[in-house]
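Asks: sequence isn't available, so here's the structure alone:
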């Protein structure tokens, strides 16, 4: 690991960030999934600490909102520069704590820098509109910060999926309480705390509190928190939505997916295999947009499976901190056991295990399940592991029917030589994200990101959606004199 100049262990180990570094009472070891080695300890937040931070954030939020757009933009610009300056150390944390390959970690860091740069433009965006009204009255609609935004972020793209909410929320004048996943509390939480501390964010505007489900529930209930932005599993998202809804909070839920890549019979087979391998095996398949099933038209099916199996067998699996590998470890044994459980159930239900299906410790071999039918567990369940589920189909109508046979609706892709054919097919697909001649794992920061069905609650985050997501409208009217009403 590189020499620590940005986030030395003496600064963060055993501590939490509440605008300043504070000793914690409940400590959890930070472990390297590839080796099991301890990297330090993070302080876990109790519900009482969540409440104290939310109250403190609410107290200082108005001053931050009133600081002016140039002040807020300046802090975000500094954070972006710091992220680039210390990219080596930040990438090391993503590799060691998160199990990322260096390719994935480097790509995540680049996207994070772009998120910060894009957020610098939000403070100076127009904050409202002048509405038509009666003569003598000025009618305005203006955007105002929500107040305190609670962010609950996952382990898989820990830095990006936290910052894509934290950065725009801060830019638009909100305070933030971030609860990162405890499994990636450093690279998905304390790195963010350090970036904004060094960038000059006023004390108390950002709090970073790793915690368990009780801490998350406390954040969803707290009266000082006006919005929850959650990224994670659908099961956890239901609980977050229920609790936050009971307390009348705005809720943004970015949840799971069983994402489909459709390979039409006019596709270039080698490009189709390359897209499938990237979508299914990137970050060991631990991505909400991962290519969860591949529908291949019958004319290409046999050759496609053969080539995909060959590709899977060539991919190197190992410790990304020690060697150049295509796949690193899964995040923990629970995730590994979930993946192998679905693979075994799929085989029992008639699927062909064409490659992989084995593991060593947390290292899971790239797997190909072929001949998967609609009644097979692998067809419908989100695996979150490096498993390509390959399904044959005959007609375009059947492809649409199979692709839509899921309660999820996050991302889909179509590979074809005929864009017009893909557009017609795409009009019938139930998905929040659609990529023609690309695989399912795509996010470019500027785009509104959100799913349909049980992949979300109809909200989007990113790009033009951020203004709506992290502000609320206020209607303001002005008259020269108060009217004399007749009653």
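Replies: Ah, there it is. Just so we're clear, the structure is a prediction, and the values are computed from it rather than from any experiment.

Asks: for the rest of this, base every contact and every neighbour count on C-alpha atoms.
Replies: Will do.

Asks: ok, now which ones touch residue 19?
Replies: Shown in contact with residue 19 (CA atoms under 8 Å, 6 or more residues apart in numbering): 197, 202, 203, 204, 205, 206, 207.

Asks: included below, for side-by-side comparison, is a second structure:
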């Protein structure tokens, strides 16, 4: 089989992509060699994937810039059609892609299915962008027509993480393409197949012209080359706050925009009038879904003192009842953490918190990469498991007595991504939310939510406040504003 042919039965054919990257419509050997894609649940090698080099990034940027000019001039119904077909293909090949998501990422099937749903929805939403109004008629003090026009930036660099690679890649890739840009995509090296190969194949089958989506997997060297390349004008980065700071600093040095969606340590406030069982149901999802490897995960459970004991007892009982295991082998609640480095970090945070005085009420143990859902009660406020992003299935529960104290506790963080509040008084909860700086608020819900048409982003150490989602947010993210004036006759000036 040639490197450009594909099986009729499968979307993702290892014999085609194995050990290769995707440049200008062809699968070629990457300058960075190849690495194994490892199934975290079993340690099995799923396939070999190609790794790009800095030289590959330069070639990709050159090809993307060349292809983008014609794409931007393509009639908007054609661009919209590619995005609609992409959405249909995500649905058509959902079972196959879910299989990779479960095995390569460690997602349980319900989460893998949700990721496919959102990914298709992102493409359908993006298909409306090519025909969206892309400008304004401005008032002018001169006898002329004055316009503000939104034009494609050119080439967009997308850097996506390992945890939910489909959603966190497509939410930038789809709108950027729809608005007439080309994209360089750098997925996390641990999830190249789910977060990179599947995306390339979907858009290839959807009819996207060659060169408009370039796949350049790799580590820091590849990311630095992408951010530094003068042909890449906007960076859309999702990842840790530490890495995001480095990306933002480098982008600023090169005078380009960086949309940074970073870490979180979201608060979940349970008010005195809340139903404990309902709150625990929400908290279980918010704290333990996908092993806590979600930026919006509930990290800090801030519970009114009158409900604290019952809440801790019921959350701990729920945690103890949950099944942890290989999501590809049977029905489980939690799958594996992504690798040993992450597992050891999570365990160290839990052990240190207990040493500082936190009460271990559930979990705190692991087998292989399978970490038990963990509940810590009365975690010291300066313990890293409470005040930092854990990125594991760890719930720290503290109590409060007054609304002012709840606001103080929820606000006492550098992060500002998502906030959940449970109360029978929804308007009172909204009043509290307005006093707590976050980019997202969910009243009578937990913190992990995502819809393709809704703006998404955080404040503080959770990001630059830029948004993905919705027409205006995506237009702002992936276009430049150009001022245009037209006179009937040339103007006259006194000099």
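Replies: Structure received. The shown structure was predicted, so the numbers you read here are calculated from the model rather than taken from an experiment.

Asks: let me see the TM-score of these two.
Replies: Scored against TM-score structural alignment, normalised by the length of structure 1, the superposed chains reach a TM-score of 0.98; 486 aligned residues with a CA RMSD of 1.2 Å.

Asks: hmm, back to that, what about the contacts of residue 19 of structure 1, which are in strands?
Replies: If you go by DSSP state E, those have 206, 207 in strands.

Asks: selecting buried members of the contacts of residue 19 of structure 1 in ChimeraX, what would you type?
Replies: What follows is the ChimeraX syntax for the buried subset of these, where burial is set by 16 or more other CA atoms under 10 Å:
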select :197,203,204,205,206,207
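
Asks: got a markdown table for the contacts of residue 19 of structure 1, with distance to residue 9 of structure 1 too?
Replies: Shown next, in a markdown table, are these (distance: CA to CA, whole Å):
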| residue | distance to residue 9 of structure 1 |
| --- | --- |
| 197 | 16 |
| 202 | 23 |
| 203 | 21 |
| 204 | 22 |
| 205 | 23 |
| 206 | 20 |
| 207 | 19 |
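
Asks: nearest to residue 481 of structure 1 among the contacts of residue 19 of structure 1?
Replies: The shortest approach to residue 481 of structure 1 among the contacts of residue 19 of structure 1 belongs to residue 205, at 39.1 Å (CA to CA).

Asks: and that closest one, how far from residue 196 of structure 1?
Replies: Per CA to CA, to the nearest Å, residue 205 of structure 1 is found 10 Å from residue 196 of structure 1.

Asks: and if you look at residue 84 of structure 1?
Replies: Residue 84 of structure 1 sits 13 Å away from residue 196 of structure 1, going by CA to CA.

Asks: so for the two, which residue has more residues nearby?
Replies: residue 196 (23 against 15; other CA atoms under 10 Å).

Asks: so what's the counterpart of the more buried one in structure 2 closest to, chain neighbours aside?
Replies: Under the alignment (TM-score structural alignment), residue 196 of structure 1 maps onto residue 203 of structure 2. Among residues not flanking residue 203 of structure 2 along the chain, residue 86 sits closest, at 5.9 Å (CA to CA, 6 or more residues apart in numbering).

Asks: need the counterpart of that neighbour in structure 1.
Replies: Counting by TM-score structural alignment, the partner of residue 86 of structure 2 is residue 79.

Asks: helix/strand/coil for its match?
Replies: Of the three states, residue 79 of structure 1 takes helix according to DSSP: H, G, I helix; E, B strand; the rest coil.

Asks: return the residues in contact with it.
Replies: 116, 195, 196, 198, 199.

Asks: give the aligned equivalent of residue 160 of structure 1 in structure 2.
Replies: In structure 2, residue 160 of structure 1 lands on residue 167 (TM-score structural alignment).

Asks: you'd agree that match is in a strand?
Replies: No - secondary structure of residue 167 of structure 2 (three-state DSSP): helix, not part of a strand.

Asks: residue contacts, it?
Replies: Counted by CA under 8 Å, 6+ apart, residue 167 of structure 2 has contacts 115, 116, 118, 119.

Asks: and the last one, what does it touch?
Replies: With contacts defined as CA under 8 Å, 6+ apart, residue 119 of structure 2 is in contact with 87, 90, 166, 167, 170, 171.

Asks: show me what residue 430 of structure 1 aligns to in structure 2.
Replies: Aligned partner of residue 430 of structure 1 by TM-score structural alignment: residue 437.
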